[in-house]
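>>> okay, sequence plus prediction incoming.
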Amino acid sequence: MNHPAIPELKAAIPELESATSAANWSGVGLSRKHESAELHVLGQATYTDDIPELQGTLHAALGLSSKAHANIVAMDLEPVKNSPGVVAVLTAADIPGVNDCGPIIHDDPILSPGLVQYVGQPIFIVVADTHTNARRAARKAAITYDELPAIFTPQQAKAAGSYVLPPMKLEKGDPQAAFERAPRKVKGELFVGGQEQFYLEGQISYAIPKENRGMFVQCSTQHPSEMLHVVAHALGLHSHNVQVECRRMGGGFGGKESQSALWAAAASIAAYKLKVPVKLRADRDDDMIVTGKRHCFWYEYEVGYDDAGRILAAKVDMTSRAGYSADLSGPVATRAICHFDNCYYLSDADIRAGAGKTNTQSNTAFRGFGGPQGAIAIEYIIDEIARELGKDALDVRRLNFYGIDERNVTPYGQVVEGNVLPELTARLEATSEYRARREAIEKFNATSPVLKKGLAFTPLKFGIAFNVTHLNQAGALVHVYVDGSVLVNHGGTEMGQGVNTKVMQVVAHELGLDLCHVRITATDTSKVANTSATAASTGADLNGKAAQDAARQIKERLAKFAVEQHGGDVASVRFADDHVHVNGQAIRFHVLVGQAYLKRVQLWSDGFYATPHLSWDPKTMSGHPFSYYAYGAAVSEVVVDTLTGEWRLLRADALYDAGSSLNPAIDIGQVEGAFIQGMGWLTTEQLWWNASGKLMTHAPSTYKIPGISDCPEDFRVNLFDQPNVADSIHRSKAVGEPPLLLPFSVFFAIRDAISAVGNHQVNPPLNAPATSEEILRAIDAVTAKVAQ
């Protein structure tokens, strides 16, 4: 795309020219700019709140509970109704259909029918002439509560036996017998906090009534099909009455997979009752108070190992803070169980997970979806083992890696194939100068009593697919117009991660066109129905394959037509560099398309893809849940001030296995972003509820996400370029969630620096996030242990 006002932008982000011959032409594997990059820079990218409002549009706000667990005894809404600009106030009794927005278990009311279960739970909807008037009025309700006992932490939930669903257990071998035989043992606890998604664009829905009881909802959501179902059920309508559209989101990270349903439903209920368009936009405070976050986890573990550091038996019990309803806590717990092993072979294991029911926001999907919470526990354990043995943690990690031809079956029974970790680890160990830097840090620490440096190397193995098998499907629609231009629609949603750009590249490659001839339209449930969420790192994998299938059908029709017109055989027809090469001739694509139209050749097609060879039995916790594994590793070096707890990341080296990358520029950007986001989760982003259960970290002033100053000056990110062994889209690998595990290296580098205070003789009891206060607590514990 060109724009006369910014020629310097084109110079800064150059387009790669199409190859000049059919022999070497390719539309994938190239670093192409994001399809909306210039719109982002110019401020012309349309988000839901930017859509021009129709005449008569009203604005909604939610009235929220001020108690964590209570029955509503009385509710006086007259002060709300009498507020300036208020048109209507709606309660649960006004919902025409089902009062529920739970994605799996139906335990999540849109509006509380009388029992409130967390501070911030929506009770009523205020509809007014302006957003400000609606929000001000929502604070004026006089509600009388009968308070009930409340549970806030996963520890309290486990002690009380309070769960949103039955705890899960995966057992392999005989872990108890293996544990008893082990010559060495380590036992302990760990707490890893949750994380706010902190998307730049908050939750928002704009509902517009249509004729014959129709409802058109423009929504910032990762799951338009689920929004359609929730809205249809809430309004008592069939699905074909509802249309949901999303052109792009200003970030999602999982927070707009299921949790956008509340906002879509509330806006639609108000629009349906009042028969006018209604917009519901959450302010940052309301958004953070109402919505769920990444699950915090509390771990109790016991591991047996030998004198070399090889794990012989592993037992872990993970309890998450699920919140007041199930939401996606079940699948999150499942994925945590399936990622506890991370990169390591466990011959005998007892892995348990419970989703603790608490009187807090109902926690939900977040980039990694339980995988990071599962994997960090085994990394913490290996870090403990290495320090107990006086060994370098990298050596202990390498000793426990999955093998290539043996020791390669996971606790849930899937064979680990395409394991590139040994080669990847060796490469990063060399390029990061790990051994030399380890020696230099030891010398530095020996002469530095206050500042201590730490270094850590952590690997990752991450399974790609939805744990629920039927969700691994996607559809797409491709139109070729008579001028040769192409329009694509698919079921994935764009939240800045570049899925649209990758799908465009796939279609351009299939039809032999330059990317400028392909355009993506908004995700729309009336075009591609019954789609899965854009989540689990499957966006490009699933939708790329579906779009490729649609484009291939069109290409086959055009190839057959070209042979009919110019001779030759269909198998030799090639589409490349904007031409169709047939029987020694090179015909411009748009010319052939125009001719085909006149001969009534179908120039559009739908495509479909379902990931093969997947299976999962939730009863036995076994199967083949993942299409393939992505791998990676990172090395981080930090310096910690032992007097203040302040720290700084000095250098980070990351090597990520993207397979044959569809777009290296976008993939490297995803790795960089995931690294910083994961670093925030493990170091600065602390969620805090007061004694009454109110979330106090509900704004940028009280919740610290990483800033530009937190990024290391020396940040080296590279892709490990080796084709995927699985038949993924062009042998690429997903790059959404797995890189979030790379900053484990930051956390363990901090722990390494703290350990240096006690000359590495004590395992620091460091929880996450490793805030300055937590670092000082761990330093005090190490100092006290050394003094004994």
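Here it is on my side, so go on.

>>> for the rest of this, base every contact and every neighbour count on C-alpha atoms.
Noted.

>>> helices and strands around the helix ranked longest in the chain, which ones?
Criterion DSSP state H: the longest helix present in the chain is helix 539-566. Here helix 539-566 touches strand 473-480, strand 486-490, helix 499-511, strand 579-582, helix 589-598, strand 604-610, going by 3 or more Cα pairs under 8 Å, 6 or more residues apart in numbering; DSSP states H and E.

>>> structure two is appended below for comparative analysis:
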Amino acid sequence: MNSSTDAFIRQLAATAGEVGKALPHESAALHVAGEASYIDDLPELAGTLHAALGLSPLAHGRLLGIDLEALRALPGVVAVFSAADIPGPNDCGPIVHDDPILAEGEVHYLGQPVFAVIAADRDVARRVAARAKEFLRIEPLPAVLTAREAHAQGRYVLPPAHLTREQSPGATRAAIVSAPHRLQGSLSVGGQEQFYLEGQISYAVPLEGGALRVHCSTQHPSEMQHAVAHALLLPANAVQVECRRMGGGFGGKESQSALFACVAALAASKLRRPVKLRADRDDDFMITGRRHGFEYDWELGFDDAGRILGVEIDLISNAGFSADLSGPVMTRALCHFDNAYWLPNVSMHGYSARTNTQSNTAFRGFGGPQGAIAIECILEAVARALGKDPLEVRRANFYGVGERDLTPYGQRVEDNIAAPMVDELVAQSGYAARRGEIAAWNAQSPVLKRGLALSPVKFGISFNVKHFNQAGALVHIYTDGSVLVNHGGTEMGQGLNTKVAQVVAHELGLPLARVRCTATDTTKVANTSATAASTGADLNGKAAQDAARQLRERLAAFVAQRAGGIDAAAIRFADSQVLLPDGTPLPFDTVVADAYAERVQLWSDGFYATPGLHWNRETLQGKPFHYFAYGAAVSEVVVDTLSGEYRLLRADLLHDVGRSLNPAIDIGQVEGAFIQGMGWLTMEELVWHPQSGALLTHAPSTYKIPTANDAPPIFNTRLFEGENPADSIHRSKAVGEPPLLLAFSVWLAIRDAISAAGDHRVDPPLRAPATPEAVLDAIEVVMR
């Protein structure tokens, strides 16, 4: 963090009350000291066994048999399980039931789990599982490995989705054909590995009566509970799933933790012994899916000012072998293609291509980045075709008022602050002056070229599915005045527990140190939603506030009655005291102890459901989002035209989090998301062998993520001043996913530098990630 950002945080830290303070993460000291417990840190119970997965060596084939007896006879092996050993449905698909726990009848990708080896020693289990090829009989079948190949064959995991908004029937095509200018093009954007520091892990412990406790590194404990219960033919109340914290998730532990939870639970249930399944990093890469790569084909018409009159686009995602979450990911991509721009006539077609690769899944942004990057690329193409600054074209297309505030899916953009945020960032970053300076620098630099780009963000906040937008919480006040909170969200390092504890402390007038959050547990708060879609603090914060407010009102009524019937509404809670209307302070601890003695209930449950949402899945119309979060970024890069390497020199970020619950955590989330997005678009390349279908980039040695050295030396981050017009928790806004889209500016700046190498005559055909090879390929085109 640079001095500018640090000073900004210190300024915000002066906020009164616990909400709005720049407080440290609740586990920060534990993280630094190495005392924060993750699942693999839990002391292993006596008799614990270890599981490892035997993986398919082929991308596609008919599974003819498994030599289970030979496997079971190997030294150290306690048991081997296959699909035939699963009592219930062999499925862990979150929406469509097409995702087997263990392969059955057919293998669909190289790396698909076929059997599980159980041993007393983890290394023994891993070594046996690694020999899977020796014990499997698989008849090879043709494999489809790319989204475009699958699209050409009409292979999809779900029916295509179409979202069209036209001024009149056929208006999109007519607008394109009759426009003063027309362009068409294509774009390829790769996927991204979540690369959580803590890999997939589940530790299943049998309990009395056939019940199970499953410690699972997951963003969705309730879904894991349901998956295990269904697979083992148990009622949900016989399966307890617990997660204190994760070492990162980024969406990779929303649905895809289920396979690991189910295998560990199956073995524990069958053997009546604790079983831990911790995937090796290579196996984790080979088994699990990641961000969907997208392919795009587009055509548009526009006027002399660069205003889009009509645009048609095909979005083709690589879904992998099963549906997983590809449907809602594509829906969100379609609903974010507009980003911050009014598109009078638009026709979008989404295809979720079925390939013989890992089933892709949720990743921070959940399709939003894949949708919005396409329109940013298109607007840059328009700007170069007209010889304009891309910022001028963006401003010409911003959402406005009247009919210009309606999204293609029918939701109005009522709090549009994209334009004023861009204006503020342009002034803060010195964009105009730097544009001129860079042009002059490039004119005298034949090899190194600099690029500058500004990109805005409009991101919708809520789950695509209405019923996921709910949460519950429990708040307990103990007789010593300390407070315990349990809620349905999961902590993966993003600071959710810190924010929820701040909300509760604020309601009760206590310092944050008096409030503690406990592990997410399906036996405490039931039927939870995934901690995803940036809704963790919105939903769980509101639920915890509801519970804490009930307790505060209950205590206030008790104090008012004892004081002779004074107005309970006039009693305030602040600074660990209960303040009577005349200002008389009563220690909070004393009030609580007295209330307990009078049998006043000192715990309460809270609930929240996001209001006003409605969505038609068939027509893709409605109000899917509670509100929009906004942002803007300016990035400056230098590109070596001989090697294709680039360096990010400076980044200026301005992001909208409403009235921040915790500015320190929010700025950390903004900067972290920006760097992660930069990795996706510039260096994190996924490569599959074109014949075998093996993922070749399946370890840190071959898959490169950004490090601290990739952060720019000048990194200015600020939070936009304002509050959420929607009734969110303390008028804050979600911060987890939206700022990842700020990294568009880095990729666009690289395109600008490449364009400069050809005197801005050609729009660079740069794919993402913009690896040195991709940069050199684009430079070759613009230099022709």
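Arrived safely, thanks for sending. Just so it is clear, the model here is predicted, and its values are computed rather than measured.

>>> hang on, the earlier thing: in the second structure, what range does the longest helix of the first structure match?
Counting by TM-score structural alignment, helix 539-566 of the first structure pairs with residues 536-563 of the second structure.

>>> hmm, back to that, and the longest helix of the first structure, how far out from the chain middle?
31 Å (Cα atoms, centre = their mean, to the nearest Å).

>>> have a look at how far, on average, it is from the second structure.
On superposition with the second structure, the mean distance recorded for helix 539-566 of the first structure (mean Cα distance after the TM-score superposition for the first structure) is 0.4 Å.

>>> circling back to that earlier point, got the helices and strands packed on helix 539-566 of the first structure as JSON lines, with distance to residue 236 of the first structure and mean neighbour count columns?
Converted to JSON lines, these look like this (distance: least, Cα to Cα, whole Å; neighbours: other Cα atoms under 10 Å):
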{"stretch": "strand 473-480", "distance to residue 236 of the first structure": "27", "mean neighbour count": "25"}
{"stretch": "strand 486-490", "distance to residue 236 of the first structure": "27", "mean neighbour count": "24"}
{"stretch": "helix 499-511", "distance to residue 236 of the first structure": "33", "mean neighbour count": "27"}
{"stretch": "strand 579-582", "distance to residue 236 of the first structure": "51", "mean neighbour count": "22"}
{"stretch": "helix 589-598", "distance to residue 236 of the first structure": "43", "mean neighbour count": "17"}
{"stretch": "strand 604-610", "distance to residue 236 of the first structure": "30", "mean neighbour count": "19"}
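
>>> ok, and for the longest helix of the first structure, which residues are buried?
Neighbour-count burial for helix 539-566 of the first structure, counted by 16 or more other Cα atoms under 10 Å, picks out 539-555, 558-563.

>>> could you do stretch 126-137 of the first structure as well?
Buried residues in stretch 126-137 of the first structure, counted by 16+ other Cα under 10 Å: 126-131, 133-137.

>>> same check on stretch 429-441 of the first structure?
Quick answer for stretch 429-441 of the first structure (16+ other Cα under 10 Å): 429, 432, 434, 438, 441.

>>> can these go into a markdown table with extra columns for secondary structure and distance to residue 599 of the first structure?
Formatted as a markdown table, those follow (DSSP: H, G, I helix; E, B strand; the rest coil; distance: Cα to Cα, whole Å):
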| residue | secondary structure | distance to residue 599 of the first structure |
| --- | --- | --- |
| 429 | helix | 61 |
| 432 | coil | 61 |
| 434 | helix | 65 |
| 438 | helix | 70 |
| 441 | helix | 73 |
